[in-house]
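Undergrad: test case, fold it:
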Amino acid sequence: MDRELIEIDSTASESGSSASGYGDPEVGFDEWKEDLLGCLDGIKSSGDFSISRRYAVHVNPGLQIVGQETAIPLPLTDHEAETIRGACREAPFGKGDETLVDTSVRKTWELDATRFICTNPSWPAFLDSILRDVAAGFGLPEVKAKPHKLLLYEKGSFFKRHKDSEKEAGMVATLVVCLPGIHTGGDVHLSFGSEKRELATAPASRFDVTAMAWFSDVDHEVKPLGSGNRLVLAYKLFQPSGVVQSAQLLFGQSQRVKSILSKWQTRFSGRSMLAYPLDHLYTKSSLSMNNLKGRDRAVCHSLREVSATCGLYLTLAHMTRSEMDDCGGYYFDSEESSTELETIYSCDGAPIGSSCQIDESEILVPDFFEDRDPDSEDEGEFTGNESMPAAFRYHNTADNLLSMVKSVHEEHRENPIVKSNTLKVMTDILDASQSSSSSIHFAIARWALETNHEDLFQKALETLLNPKVPKELLAELPKFVGNLLNEAYAKTSRDFNWDSIFGPFLQSTTLGVWNSISKKIAALLEAKAVKDSFNLWARSQLDVKLDAQASFDVHDHEFFLKSLGRPMENDSEGTLKSIFETTLEEARSRLVLRMQDLGLHNSTFYSSSTYSSSTYSTSCYHPLDHDCRLLFRQFTALVKQSLVLGISDKAVLLVEECHKGFNAARPSWDPSRFHKEALVQELLVPLASAFRSYQITPTPGVAAFFELLIRDVLHHQIAKHPEKPNGWRHKRRGCRNCKDCDALDAFLESEDQGSWSLRANADRRKHIELHLPSSIFMKRTVSDRSPYMLVVEKLGTEHEEEVRRFRQQLAAVDGVLAPLRGDIFRSLLGDATYRELIELEHVRAGTTQGPVAGVKRLSESDLAGDSARQRM
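TA: Below is the predicted model:
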């Protein structure tokens, strides 16, 4: 049974109730719920006592003063303002039974409605759209408007606090439409009871229209205009007959709701949620404040106005009651029942949570599910399109929740209850999102900086740097943290307490990760003092970690390799060399290249090794569209560094481990997706040259590593030289699923038949034609009778086409293999294997062709390792 409901969510501390909590004899929880339910049930209409809307897309009214021939152009200029002023009078005001002109009370120019007209025929339709917005804001089904005045405000114009007199029977409010014309100042200050508002037209005055409306019993004051001119169309607003609405009515209704809700925090703080079922049903896509109907809209608007100031959040949700019988069906006497808020939405309709269990005591309507038939008795709900995701991903709902909380805080910035709730909710989001997207942590940290909440900023940054954050987010940390530090320190002289900011992260991470991330953060810092301070502190932490860290892993190689590049006298005892050798031995299986490292793929993600700069480090995730050239260079650097240190056995074992992994994965290879040129230039040639340079005799496992990559990757798609068929024989080309193609294949395989015909409809003829390339077959249609006849003739060029493609493939492979020709690979592979794999003797056999045209053959003295050694 699904029901839409509003959820009134309290975020107050649950550490205990106040002194006047549940035991307060003044009012109990059930009695308090009855009062709230009665108040909400009594709401028939709702709205605000004032509204303000900005219209970037609008219509020029074509304002024309009676007696003048042209309309006033907009935006308003000083020249046009002077023209309007010439037709106006100083605006009067009422005092008791008198109408007075006193510029110490009101200083404005006005023109009566009989003295101007709006000539644009599109203006009434645009005005109607404004009136619809006003009616919705007031909680009225509709409002009608009558033109009242044209008002011109110039620098220094104002109107002291007053109320608009109801100039005609049925008038309930005033609407002013501010037309484009740049100005400053002139804010309208409104107040009713304890509520105060400030409405501004200046920010949008250059090009936009701003409409403001308020009920007649609202006090308001127009502050002095600072500069420019403001031109306003004033209208009298009337409500439909039978509808009684006023600021007093709305205010009284709001105050009753507020009075009851304010007791929640002080007396029932242990209760975190209440649900009020709505009258109407709403779909998942329509459940938002803008789409609520009838009394639902009135109730929710009333609650939304007061919830935040009472320390509450108003949300919307779908509520489902499930009850099971012994056979898996539904019946309502079962004790095995549950009520759940399936998805919780902000008032704007954004999902902020899901699958929240609710107790019946938290539903305002008592015994809500009694005597109700189930809405459905099936085994699940089906949707018309794709299935819904399994709940909402946390980072989406958290982002929406964060947006809602920030919006409420912005509207009630000075309310201490709202401030306290905002901090608590943001802290809860941080506690719950340690494994989610770091953008949430960043957003909270930035908000904390903007609002000067230092403690929340520190917590957000600590959460962002929490070691439990998935490793794939490590790549994002420098950007996020660098931006935060720039915002935190760029415009202030805060102390640089790096230990408090990075301490927990530094203690939990490895030397290699810290070394890499700290350098990236430093590069992003903008202020010199901040950069220098951070660099000095970060470098000192490397020495501290080296002394304190008891064991090391693959993540530390970057630090070790850089350190080993320093003069060896800095490591007189061989400490760094020993650490590197041990780590290389223990982490060898994680250092090897894998199948997916061999090429360029689409932009998905996979787990693998990565390398950076001229040193080695690892991370868990990187995109498959990476440039594998860099990856190959860094793997080669790791092997060469092992040779430099005299631990060649470790280098040999590393390459042999790669061969084992490649060989095991070979059945699932797709070499067409591998980057062959990069494999040769950045891996095979440098590795072979390194072994030759340090006079390391390749083991059978090392030789097998090279042979496997050359044979199974570089030779991929090379076929034997095509044999010339007998007579007219061609290869089969049919689909093998239809009789027409069976007849076609019989014709193609015939050594004697040179032509063939098929009389058939257009679809069958087209099907056959699609299988026959025009470079090999002549095709024509004979239209002597219906159905037409397709005639196919063999041109005898199929073998030539195959030879041409073979030579293209051979030329491409010849070009890829060219850097491997020379003594280094002849010695590494052995003469026979070298002639087969590098000279391609087995492929050239059977052809009269020598070296493939267009490919330069290297001489035996042009060794592959020479250029590689020059780069070492």
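Undergrad: use CA for all of it now, contacts and neighbours both
TA: OK.
Undergrad: mind listing the helices for the stretch 51-200 of the chain?
TA: Secondary structure of the stretch 51-200 of the chain (DSSP state H, counting those that start in this stretch): helices located at 78-87, 123-138.
Undergrad: another one to check against the first:
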Amino acid sequence: MANPYSAIEISDDSDNEQPRGEIVEWMQALYKTLGAIQTKGKIATFKHYQLFINPGLRIEGHSVVPLPLTEPYAEAIKSLSKPASLPSHEAVVDTSVRNVWELDRTKFEITNPAWPTFLETVASEAAKGLGTGAVAVKLQNLLLCELGAFSTQRKDQDATKNPDAAKNVIGTLVVCLPAEHQGADIHLSFGDQTCSFSTAPSSALDLSAIAWFSDVKCEVKELVSGYRLALSYELAEITPGQNSARMVCGWAGRVAELLRVWPSKYSNLKKLLYPLDRSSGAFTSLHDMAGRNRAVCETLNDICGEAGFYLLLAAVTHEEVNDCGEVTVSSSLEDVFTPDGLSLTVNESFNAEKEMLGFDLKNRDPDSDDDENLPPWEACEEGESIRRYHDVAALIIPKERLMTLIKREDYGGGYNKYAGVYYPPRVSTTENLMVMIANDLERFPRDPKTRLAASKVMESLSAAGTLNGPAVGRIAKWSLKNDEKSLYNATLALIPSQGPVFTDLANALDEHLTHQYAGMEHIINWNDWLAPIAERNLGMAEQNMKDLREGLSNFKLGLTREALVKSFNGWQEKAVERRLESERSWDTPELSDAKEMRRSIIQHGFAKLIVRPQDLYIAPGTPATAVVPIDTMFLQCIEETYAIGLPQEASTLLTATSTGLLAMRAMWTDKTFKDLPRTIVTKLITPLVRLIQDGKAASVRAVGHLLEMLLRGIIESYIPPYPNRPNGWAVQARGCGCTDCLQLSAFLTAPDIQVWHFTANAARRKHIERVLEMETDLFRLETLRTRTPMTLAVTQIGTEYDRFVKAWERAFWEVESIVRPLRGNVVKELLNDENYRNLVLLESHAQYVPPGSTAGVKREAVAAEWEYKRPRIV
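TA: Below you'll find the model as predicted:
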């Protein structure tokens, strides 16, 4: 392999106006360096094994050593061992190693015949992590570390001092057997690459394996308790691969070196694309990549973030138009994904000659040709021919330029007439962008370019209204934790003042303020933390007050510490009073006989005050200005009736409304009113629960009966049965029903066929491609040009099971977002315990949710468990 540092040298001049020739040389150097990367490896690897084979160690004069290691056997091993030393120092005591004992391989044996097979697995996984080829292992010795054991920084010597003795030896594999201990962390380094591993946390019951290259320096920290027992092996190379840390780090270091001069020397260059191998399978995420594509992109992913760039993955189309001998080429980005596989909508066109490394179409056959099926004489008559070339590429863009690439629009769903299937809308570009920014902030919390990029994104989205989604909350919580106040305020302004994201943020602020103001909660200036919420919707008096009250009430549900709640309550009352005083459009009615007037209105207008299903239904296409907020008016009536001292009248209204809605539940199953149950829960019952929590209304049993029926209907209509795993490769049939599509369906529904070859003319092949082209997660399409007509090869690379599971999870989280605000003692009392657990906590469905999911059934906030406040009497 060539020397990774053989590419051209780049000077450190900071002149931004560089001649085109120098930029070309720099791009060629980067292209050459990336082209040299074959596999992605590390200087060392580490893995725990909870399931493992006991080697059956037997030492002279003793039975098999028990695992975990006991003290008597540790002493027995020590009595037969000698102090460990570096290989080149065998004749002297090595002071760089202390309290480490070495038992020669001739003085013990491994008796379990299953051990070699397990060891082969361990070695194979270690080789994969190091990025080398196949390896063989050779047992060296048994090592015992006792209290106080350590070794100073050193590296293996044999490989350099006696090459013949260490032929093909590339490193060391240490297998730590179960022996409980604390300390003795292992620190490995090569140049500026470092890593640290700890065997202590799982040492009592698990086996751990650590491997590193021979030129890596190894240092073992002091063992503070217990023993560590390990088998030491040499790693020898069988098939060629990366055989040293220098080789692993060399190409990556050169790529990093080249990228770091980009911002200062070539600032006019907006982005770069590096073409990947299109035949290597999926490209939409690092996880799905394989072979060299994965090695290159993982290397870039490791480097880009720290060097001030984002790495994206792109599908590219080049269109070459030949108009009577005049050739023009245009290039566009068709699909762009984050390394985690999240799609982004981008500005499509770009200049491939200036922005794509190694761009050259001269020696390539087109992937599609408009003249492919025309006779030569007809193709000539046309005068214009169009050839298309498709690439997949790694896209590198400076962090500060990210928003110049993003187009602010969402992918919509729709019916694909070729596939005969409906595709739901994809997750919005904005939410996926938030996920990428949040991941980058958490990965590089101290990087100023990362913080600046996040601020620019938030600033550019300031006119987008509120944004829902957990990633926005993650950014706000990160900025809170890292004292980025401006970023916190910009993000908080985008978070809606209701829903789980806002409640989670309140939890984070609860912890932050408790830590910062412990014992001094009364001095907190809440304006410093909630100003964006308090200032939202200025100039709209009634809507402003409604949003302010809802936002502050939702926030309080996330506070769990009584001292903070008390401090917040005082500020909340003053904030509402100040807002009331600041609004000039409020009328002040005469209130001398208000109580009797309201009682009379309720008695004589009772039928008109009750909410009916049709009052909550909004027909599609209804202008927002024509919508009458009946739900808001009804809840305001209930609140004011309680406030004025008529609790019985308010309860009667609630009971009549709940009973009436329940009596008309036949409407809920009508497709015209399919969203009505959700509307009733979110717009009527959820705000009512808040009123009851705040002591502004009383609980009535009829509301509980209505809520039970509504939630049962929502769960039944939203959440399908959990999907079963498929049989082999079989998926649902697709297509329009023509003869070719019937052949396709026969292939798709066959459980034992993964590849299908379809030989036909271009029009018939294109028809099949259109059926499958949107489903890159399931199918890989390739045109084979070995014969005429050509052959379309369709390879299944996935099944619909993951898609069905994700659809089920989306449905679950959709319902979870509906019931989450209902959790608390109010609803627990309205429903019996079993109904509350199944319909509100969703316990019967939550069992299918993957462990460790960031969203889920959360504990109820302390604020929701308080005793109800007594109604305020005016």
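Undergrad: would you mind finding the most buried of the helices of the stretch 51-200 of structure 1?
TA: Of the helices of the stretch 51-200 of structure 1, the one with the most neighbours on average (mean count of other C-alpha atoms under 10 Å) is helix 123-138, at a mean of 18.
Undergrad: check which helices and strands that helix sits against.
TA: strand 50-55 (3 or more C-alpha pairs under 8 Å, 6 or more residues apart in numbering; DSSP states H and E).
Undergrad: read off where the strand it packs on ends up in structure 2.
TA: Using TM-score structural alignment, strand 50-55 of structure 1 corresponds to residues 44-49 of structure 2.
Undergrad: map Val815 of structure 2 across to structure 1 for me.
TA: So, by TM-score structural alignment, Val815 of structure 2 is left unmatched.
Undergrad: so Val815 of structure 2 sits in a helix?
TA: Yes: looking at Val815 of structure 2 with DSSP: H, G, I helix; E, B strand; the rest coil, it is inside a helix.
Undergrad: on that earlier part again, indicate which one of the helices of the stretch 51-200 of structure 1 is closest to His842 of structure 1.
TA: helix 123-138 (81.8 Å; C-alpha to C-alpha).
Undergrad: enumerate the positions of the match of strand 50-55 of structure 1 that are buried.
TA: 44-48 (16 or more other C-alpha atoms under 10 Å).
Undergrad: Asp833 of structure 2: which of the residues you listed is nearest?
TA: Asp833 of structure 2 has its nearest neighbour among those in His48, at 42.2 Å by C-alpha to C-alpha.
Undergrad: so that closest one sits right up against Ala209, yeah?
TA: Yes: counting by C-alpha atoms under 8 Å, His48 of structure 2 does reach Ala209; the two are 6.6 Å apart.
Undergrad: ok so, going back, so can I have JSON lines of the helices of the stretch 51-200 of structure 1 showing distance to Glu581 of structure 1?
TA: What follows is the helices of the stretch 51-200 of structure 1, written out as JSON lines (distance: least, C-alpha to C-alpha, whole Å):
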{"stretch": "helix 78-87", "distance to Glu581 of structure 1": "82"}
{"stretch": "helix 123-138", "distance to Glu581 of structure 1": "74"}
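Undergrad: nearest to Leu151 of structure 1, of the ones you listed?
TA: helix 78-87 (9.6 Å).
Undergrad: circling back: relative to the whole chain's centre, how far out is the match of strand 50-55 of structure 1?
TA: 24 Å (C-alpha atoms, centre = their mean, to the nearest Å).
Undergrad: for that stretch, give me the average deviation versus structure 1.
TA: The superposed stretch 44-49 of structure 2 is, by mean C-alpha distance after the TM-score superposition for structure 1, a mean 2.3 Å from where its aligned residues fall in structure 1.
Undergrad: ok, stretch 471-479 of structure 2 next?
TA: Looks like 2.0 Å for stretch 471-479 of structure 2 (mean C-alpha distance after the TM-score superposition for structure 1).
Undergrad: what's the matching range in structure 1 for that stretch?
TA: So stretch 471-479 of structure 2 sits over residues 440-448 in structure 1, by TM-score structural alignment.
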